[in-house]
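**Q** structure here, sequence nowhere to be found:
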């Protein structure tokens, strides 16, 4: 099933890859406080998802990306019917680029983490759904919606749906 209409969400997230590592942020505030997550945030009025993610990466990590590739969206439905979602992006830095970490910022601590560590099935230190979709966004060219449904904090359903143009 493909979407034929644009998707409008409030948030973005970016996974910056360098070799076999991803730059993550251990957030000091909700949501995902105390967990490692990608860089990103809320889309400002009049801003495209790409403009947002480029701005957020600069604000959070002082990295001026020229481009990030939209890999789809992550959506969730929680107990009680609350829904949310975000555009998910990937950017790649050459391995020769040095970015000193760990780095303390206003948002939390930024550090490079090995992909194998991020997606390890026993890792409880990353935002809960990242291990489910990170391998696909890093390895495949298509755009997908990664849908998560949880009840009382437990994941009860996860599916991946191919997308067409999303914004």
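**A** Yep, that arrived. Quantities reported herein were computed from a predicted structural model and do not represent experimental measurements.

**Q** when you work out contacts or count neighbours from here on, use the C-alpha atoms and nothing else.
**A** Will do.

**Q** other SSEs contacting the lengthiest helix in the chain?
**A** Criterion DSSP state H: the longest helix present in the chain is helix 49-61. On a contact count with 3 or more C-alpha pairs under 8 Å, 6 or more residues apart in numbering; DSSP states H and E, helix 49-61 meets strand 11-18.

**Q** in the next helix or strand after the strand it packs on, which residues are buried?
**A** As assigned by DSSP states H and E, the chain's next helix or strand after strand 11-18 is strand 21-27. Neighbour-count burial for strand 21-27, counted by 16 or more other C-alpha atoms under 10 Å, picks out 21, 22, 23, 24, 25, 26, 27.

**Q** next up, a structure to set beside the first:
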């Protein structure tokens, strides 16, 4: 059976002080009613990065470019793959609006972000991406030595 593929992206402001999240009302049980990154399922013939650009525009009304997104990890389960991206383009955060039946909101990335119901992975994705001193080095080390097929970490470039 072919695994269903998804993209999920976290778009931060340039200073990394805010991130755009969406309150999920459908999907896996672990994310319903929680704040998650913007994303959705890959369509036929679409790359994960193309999916991220399309989903971000559909769910926020803001057009981004392929170059605005860098993949930082890929999560895999028995029947799914989630390609995880990040970016830091202030315009893409501040001009976003709710365009579907799922609310989008700009959230401050200070310690209070953990007082809202986050999708489980965001509890480590957000601090990991915000820590610029260790992020790139850790990605390279883990990508080189991690032998677990369920989690791939990619070195990222500064956007």
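**A** Noted; the coordinates are in hand. These numbers come from a predicted model, not from an experiment.

**Q** circling back: how close does the longest helix of structure 1 sit to structure 2?
**A** Superposed on structure 2, helix 49-61 of structure 1 shows a mean distance to its aligned partners of 0.4 Å (mean C-alpha distance after the TM-score superposition for structure 1).

**Q** name the residues that touch that helix?
**A** 11-14, 39-44, 63-68, 70, 87, 89, 105-107, 110 (C-alpha atoms under 8 Å, 6 or more residues apart in numbering).

**Q** I'd assumed residue 89 was in contact with residue 74 of structure 1.
**A** No. Counting by C-alpha atoms under 8 Å, residue 74 of structure 1 does not reach residue 89; the two are 10.4 Å apart.

**Q** out of the two, which sits in the more crowded spot?
**A** Using other C-alpha atoms under 10 Å, the more surrounded residue of residue 74 of structure 1 and residue 89 is residue 89, with 26 against 23.

**Q** what about the more buried one, which helix or strand?
**A** In the assignment (DSSP H and E), residue 89 of structure 1 maps to strand 83-92.

**Q** now do that strand against strand 11-18, angle only.
**A** Between strand 83-92 of structure 1 and strand 11-18, the angle comes out at 30 degrees (axes from the mean of the first three to the mean of the last three C-alpha atoms, to 10 degrees).

**Q** in strand 83-92 of structure 1, what counts as buried?
**A** 85, 86, 87, 88, 89, 90, 91, 92.

**Q** can I get these in a markdown table with distance to residue 158 of structure 1?
**A** Below are the buried residues of strand 83-92 of structure 1 laid out as a markdown table (distance: C-alpha to C-alpha, whole Å):
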| residue | distance to residue 158 of structure 1 |
| --- | --- |
| 85 | 14 |
| 86 | 16 |
| 87 | 17 |
| 88 | 16 |
| 89 | 20 |
| 90 | 21 |
| 91 | 25 |
| 92 | 27 |
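
**Q** regarding residue 133 of structure 1, what is its secondary structure?
**A** At residue 133 of structure 1, secondary structure determined by DSSP: H, G, I helix; E, B strand; the rest coil is helix.

**Q** quick check, residue 104 of structure 1 in contact with residue 28.
**A** No. Applying C-alpha under 8 Å, one finds residue 104 of structure 1 not in contact with residue 28, separated by 10.5 Å.

**Q** what do we get in structure 1 for residue 88 of structure 2?
**A** By TM-score structural alignment, residue 88 of structure 2 lines up with residue 92 in structure 1.

**Q** I'd say that match and residue 20 touch.
**A** No. With contact defined as C-alpha under 8 Å, residue 92 of structure 1 does not count as touching residue 20 (10.6 Å).

**Q** now, the most widely separated pair of the buried residues of strand 21-27 of structure 1?
**A** 21 and 27 (18.3 Å; C-alpha to C-alpha).

**Q** wait, what's in contact with residue 21 of structure 1?
**A** Counted by C-alpha under 8 Å, 6+ apart, residue 21 of structure 1 has contacts 112, 113, 114, 115.

**Q** how about whichever residue in structure 2 pairs up with it: what's its closest non-neighbour residue?
**A** The equivalent of residue 21 of structure 1 in structure 2 is residue 18 (alignment by TM-score structural alignment). Once flanking residues are discounted, residue 18 of structure 2 sits nearest to residue 108: 4.4 Å by C-alpha to C-alpha, 6 or more residues apart in numbering.
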